[in-house]
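Colleague: build me a structure from this.
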Amino acid sequence: MSDKKPLRVLFCIGVNQNFFDATAEEAKQVWGAFSTMMRGIGELPGVKVLGNLDDDQIMVGPSTNWPWTTYVLADVPDIETVTAACNLFRVTPVGDGTFKLWKYCRVEARVGRELVIPQ
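Modeller: Got it, this is the predicted structure:
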């Protein structure tokens, strides 16, 4: 039996222009959906969220690629779970569900492994 190590994943999340164009009420609904999505990542089987970083105080406007707006670092059991985490952006409803979260933000997952420095 192999001792399969988890994948170390950096979820890079960017906010789209649609969020900045939203009304105050719509933006509030996006925040609610974003919270649901973040909880959803942590609740996926075998996922251990190690931390997050938000650079919204020093980054203004949409992030269409690097640098991203916020990051989540997690240990994830397999690539299928990484895919399921990214899919939360496609399926998480905003407000009445007319739109999904991916209208307002995007995600890119960087997959690797924990760097272990030999003693």
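
Colleague: rest of the way, CA atoms for contacts and neighbours
Modeller: Will do.

Colleague: the helices in this structure, which residues?
Modeller: 17-21, 24-43, 79-91 (DSSP state H).

Colleague: go through these and name the closest to residue 51.
Modeller: Proximity to residue 51 (Cα to Cα) singles out helix 24-43 among the helices of the chain, at 10.6 Å.

Colleague: report the buried residues of that closest one.
Modeller: 27, 29-31, 33-34, 36-37, 41-42 (16 or more other Cα atoms under 10 Å).

Colleague: now do stretch 83-102
Modeller: 85-86, 88-90, 92-95, 100-102.

Colleague: now swap in stretch 62-76 and tell me
Modeller: Buried, per 16+ other Cα under 10 Å, within stretch 62-76: 62-64, 68-76.

Colleague: one more, please, to line up against the first structure:
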Amino acid sequence: MTDTPAKKPIRTLFCCAVLQNFFDLPAADIGKVWAATGEMLKGIRDLPGVTVLGTLDDDETMVGTSPNGWPWTFYIMAEVPDRETVQAGCNLFRTIEVGEYRLWKYMRVEARLGRELVIPE
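Modeller: Just a heads-up that it's a prediction; the model follows:
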């Protein structure tokens, strides 16, 4: 019987952008989006096998919407067991409700998948 090597986790950077639709909301409706964002963050953290390594929020030095592509508004760096789990994390933007809409009306996500870059000693 041979030992099967342990599957290495996938290093994943969830890049998230706040869209203009969020900034167009009346002040009274912004709290609903923040509550949904918290649900999404907890949802990614709580996916089976996910270890969140860190987060970064650009909101103090970037004001307004994220243009297409770089820079993003906030980031979640995580170790994820497989591609399906990354897809489940991204799918939260499609399924979490904000009133009659979904979170993806107000934010977008792109996940970058790779491996840990080991710094030589």
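
Colleague: re the thing from before, adding distance to residue 18 of the first structure, write the buried residues of stretch 83-102 of the first structure out as TSV.
Modeller: Shown next, in TSV, are those (distance: Cα to Cα, whole Å):
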residue	distance to residue 18 of the first structure
85	22
86	19
88	18
89	14
90	15
92	16
93	15
94	13
95	15
100	12
101	10
102	10
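
Colleague: residue 30 of the first structure matches what in the second structure?
Modeller: Using TM-score structural alignment, the partner of residue 30 of the first structure in the second structure is residue 33.

Colleague: one step back: and residue 11 of the first structure, which of the helices of the first structure is closest to it?
Modeller: Across those, closest to residue 11 of the first structure is helix 79-91 (Cα to Cα), at 8.2 Å.

Colleague: centroid-nearest residue for the second structure?
Modeller: In the second structure, the residue lying closest to the centroid (Cα atoms, centre = their mean) is residue 14, at 4.0 Å.

Colleague: if we can go back for a sec, ok, the match of residue 30 of the first structure - contacts?
Modeller: Listed by Cα atoms under 8 Å, 6 or more residues apart in numbering, the contact partners of residue 33 of the second structure are 22, 98, 103, 106.

Colleague: farthest-separated two in these?
Modeller: That would be 22 and 98, which, of these, are the farthest apart (Cα to Cα) at 11.1 Å.

Colleague: next up, the contacts around the aligned residue in the first structure for residue 117 of the second structure.
Modeller: Counting by TM-score structural alignment, residue 117 of the second structure corresponds to residue 115 in the first structure. Shown in contact with residue 115 of the first structure (Cα under 8 Å, 6+ apart): no residues.
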